[in-house]
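1. Predicted structure and sequence below. I'll ask about it afterward.
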Amino acid sequence: MTQRLTLDEALARAGREIERADYDRADATLRAILAAAPGLPQALALMGRISLIEGRNDMAAGLRRLAGLGLAPAHILDIGAYEGWWAGLARSIFPQAHILMIEAQESKGAILEAEAARLGNAHLRVALLGPESGRPVRLHIPDTPYGSTGTSLYPERSDFARRTEERVQTRLDDLVKGEPPYDLIKLDVQGAERDVLEGGPNTLATAKAVIVEVSMLAYNQGAPLMAEIVRYLDERGFQMLDFVDPRRGKGGILYQADAIFLSRASALVPDRVW
C-alpha cells in the first residue's frame, strides 16, 4: 500500500472519529498524520474542525483554519517576535515556510537568534518599525512580572513601572526591500500596528493574510482601536475573517484579541458559508 493511500485511510479514519464525537482519538490520529506529512492541508483542516466543534479559539486553531482554506505561505513575517513563541507555532503549522522575525527590543536578540537556529529556515532582524525611516522616537518598556512584554511606542495604561529608550524607526518596506513577497504577516506591537503598516504599503500589498492584535478598549495611550484597524485594512483590500485569542479583563470585558484578515485579491476568501 502506498504512503498516499495510507494517508488517505488515516484521514478517513480521523473523519469517522470526528463524526462519532471521539475528538481526543481524532486529534491523536491527525497528529500522527502531521508527523508523517507535516503541513498536510487536509489534516490541518480537520484539526480546525475539531477546534470549532470544541469551541477552541486560540491562535493555533486560527492558523489551522487558514491552512484549511489553502494558505501555504512560502515566507512569513513575525513582527513583534518578542521571544519567538509565535514563530514556533507558525513553524508547526507551516513547516516549509521561511520565517523572518522582527523585534524592536535589542535585549531579546540572543533569545531570538537561538530560536531561529532551533527552528531552521528562520532569521532575525532587530528593528523598530514605523511610517518613516530615520525618525527618532521614544520606546516605552514596562517592568512587569512577565518581563518586558508590552513594550510599545504607545505607553501601556497600567500601573507597572517603565523606562524609555530613544530609538530610530525603520520602514518595513525599506527593511525587506528586494526580498520575496511575504504571504503571511503577523503584527503584535502593542498598538503600533497601523504605524508599522503605514511604513510597509508594498509589503502589505502582496500579502495573502494578515494577523493583527486589536484593542476594543484603550489599552495603550493614543493607539488606534479595532474599528480603525479594520477600516484601514478594508480600504487596502483585506477582509476580516476570524478572531482568536480573546483577552478579557475585570468583569469579563473583552479588551483585546488577534484579528485575522484575508486579501480579497487572493483565492482564500470563502465564497459561501456551508
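-> Yep, it's here. Numbering: from 1, shown residues only.
2. going forward, measure contacts and count neighbours with C-alpha atoms only.
-> Noted.
3. show me the residues around residue 205 that make contact.
-> residue 236 (C-alpha atoms under 8 Å, 6 or more residues apart in numbering).
4. what's the spacing between the helix or strand encompassing residue 118 and its chain's center?
-> In the assignment (DSSP states H and E), residue 118 maps to helix 109-119. Distance of helix 109-119 from its chain centroid, counting by C-alpha atoms, centre = their mean, to the nearest Å, is 18 Å.
5. Check stretch 267-274 too.
-> Computed by C-alpha atoms, centre = their mean, the chain-centroid distance of stretch 267-274 equals 21 Å.
6. Repeat that for stretch 141-158.
-> Remark: stretch 141-158 is offset 20 Å from the chain centroid, using C-alpha atoms, centre = their mean.
7. What angle do helix 109-119 and the next helix or strand after the helix holding residue 118 make with each other?
-> Using DSSP H and E, the helix or strand that follows helix 109-119 towards the C-terminus is strand 122-126. In terms of direction (axes from the mean of the first three to the mean of the last three C-alpha atoms, to 10 degrees), strand 122-126 departs from helix 109-119 by 170 degrees.
8. Second structure follows, compare the two:
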Amino acid sequence: MTLGNVDEFLRFFSHCEALGFQPALVVDVGVGEGTPGLMSRFPKAHFLLVEPLEEYYPTVSKLAREYDATFLNCALGSTERLGEISIGAPLETSSTSGARSPHKETRPVEIRRLDDLKKWEVESRPIFGRISVQGAEQDVLNGGRHFLEHADLIVIECSCFRFRGERQPILHEMIEHMNGAGYSVLSMFNLQYRPYDMAMASVDVAFARRKGSLMAGKK
C-alpha cells in the first residue's frame, strides 16, 4: 500500500512547498511500510496513520512513536462494520474492495468511517490526505464526506482497469467523483504499466481543492 515511486512523490511535494503548502494534518490511509521522507518533510504536522494489516503493525507503531502521530489499526469504508480483507501477494495489494481470489487468504477486519475519526471542521488546516487502498477508494470517500469538505490536497492511487471486479472505481470515475466534491486534478505521477501490453495500469492523482491556494491562478 505504498506509493510506487517515492522520488516522484517527494518531488511533487517540493513543488507544493514552493507554492506555500505546509500541512498541519496529514491523513495517511493505507500506510503499509510508510512513505520515506513524507513524515520528516513535515515535522510540525500531526499524522493520522490508518493501516489494517497486522504485518505492518511494528513499522507503523514505530513511526507513531517517532513523530507526532496517531495510529489506527483498522480499515476505512462507507459504513462502520466488521468486514473482510483479502490478503494479497505481495502484501501491499491486500484490499477490502470485496474482490476475491481463490488463492488469497481473507481475514475479518474492523471498518470505520473517515468522518468518525475526527471533527474535521475544527481541525487545523491545511489538511493533506493520501489514500492507497487497492480498489476501495470510493468506499473510503463515501465515508468521508465531511473530510472532503475540509481537506485541501488529496493524493489517491487510481486504477485504469477494473482489476478487482466491476465495483472497482477507475481513473475517470475517481476524477468525476472528486470534481463533484469540489476538487480539480493538480498533478499525476507514479505511472504503472501492465507488463504484457504496456497499457497504463495505475497512477497517483493529486486532487487540490478548487477554491484553495494550490489552484490559485489556474483555470
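-> Thanks, I have it. This one's a predicted model, so the numbers in the text were calculated from it and none came from an experiment.
9. Overlay them and tell me the TM-score.
-> The TM-score (TM-score structural alignment, normalised by the length of the second structure) is 0.87; 210 aligned residues with a C-alpha RMSD of 2.3 Å.
10. which outside residues touch the helix holding residue 118 of the first structure?
-> For helix 109-119 of the first structure, contacts defined as C-alpha under 8 Å, 6+ apart pick out 81, 82, 83, 84, 88, 91, 101, 103, 122, 123, 124, 126.
11. Any idea how many residues pack against the fourth one?
-> When you say that, I think you mean residue 84 of the first structure. 23 (other C-alpha atoms under 10 Å).
12. Next one: it from residue 174 of the first structure, what distance?
-> Here the criterion is C-alpha to C-alpha, to the nearest Å. By it, residue 84 of the first structure lies 23 Å from residue 174 of the first structure.
13. Could you give me the buried positions within the helix holding residue 118 of the first structure?
-> Along helix 109-119 of the first structure, these residues count as buried under the neighbour rule (16 or more other C-alpha atoms under 10 Å): 109, 112, 113, 115, 116, 119.
14. same question, stretch 189-206 of the first structure
-> Buried residues in stretch 189-206 of the first structure, counted by 16+ other C-alpha under 10 Å: 189-200, 202-206.
15. do stretch 105-118 of the second structure as well
-> Quick answer for stretch 105-118 of the second structure (16+ other C-alpha under 10 Å): 106, 109, 110, 111, 112, 113, 114, 115.
16. pretty sure the first one is in a strand, no?
-> Yep, that's residue 106 of the second structure we're talking about. Yes - looking at residue 106 of the second structure with DSSP: H, G, I helix; E, B strand; the rest coil, it is inside a strand.
17. Do I have it right that it meets residue 84?
-> Yes - between residue 106 of the second structure and residue 84 a contact is recorded at 6.4 Å, counting by C-alpha atoms under 8 Å.
18. For residue 132 of the first structure, list the residues it contacts.
-> Contacts of residue 132 of the first structure by C-alpha under 8 Å, 6+ apart are 169, 170, 171, 199.
19. Over to residue 201 of the first structure?
-> By C-alpha under 8 Å, 6+ apart, residue 201 of the first structure lies in contact with residue 173.
20. Give the aligned equivalent of it in the second structure.
-> Under the alignment (TM-score structural alignment), residue 201 of the first structure maps onto residue 145 of the second structure.
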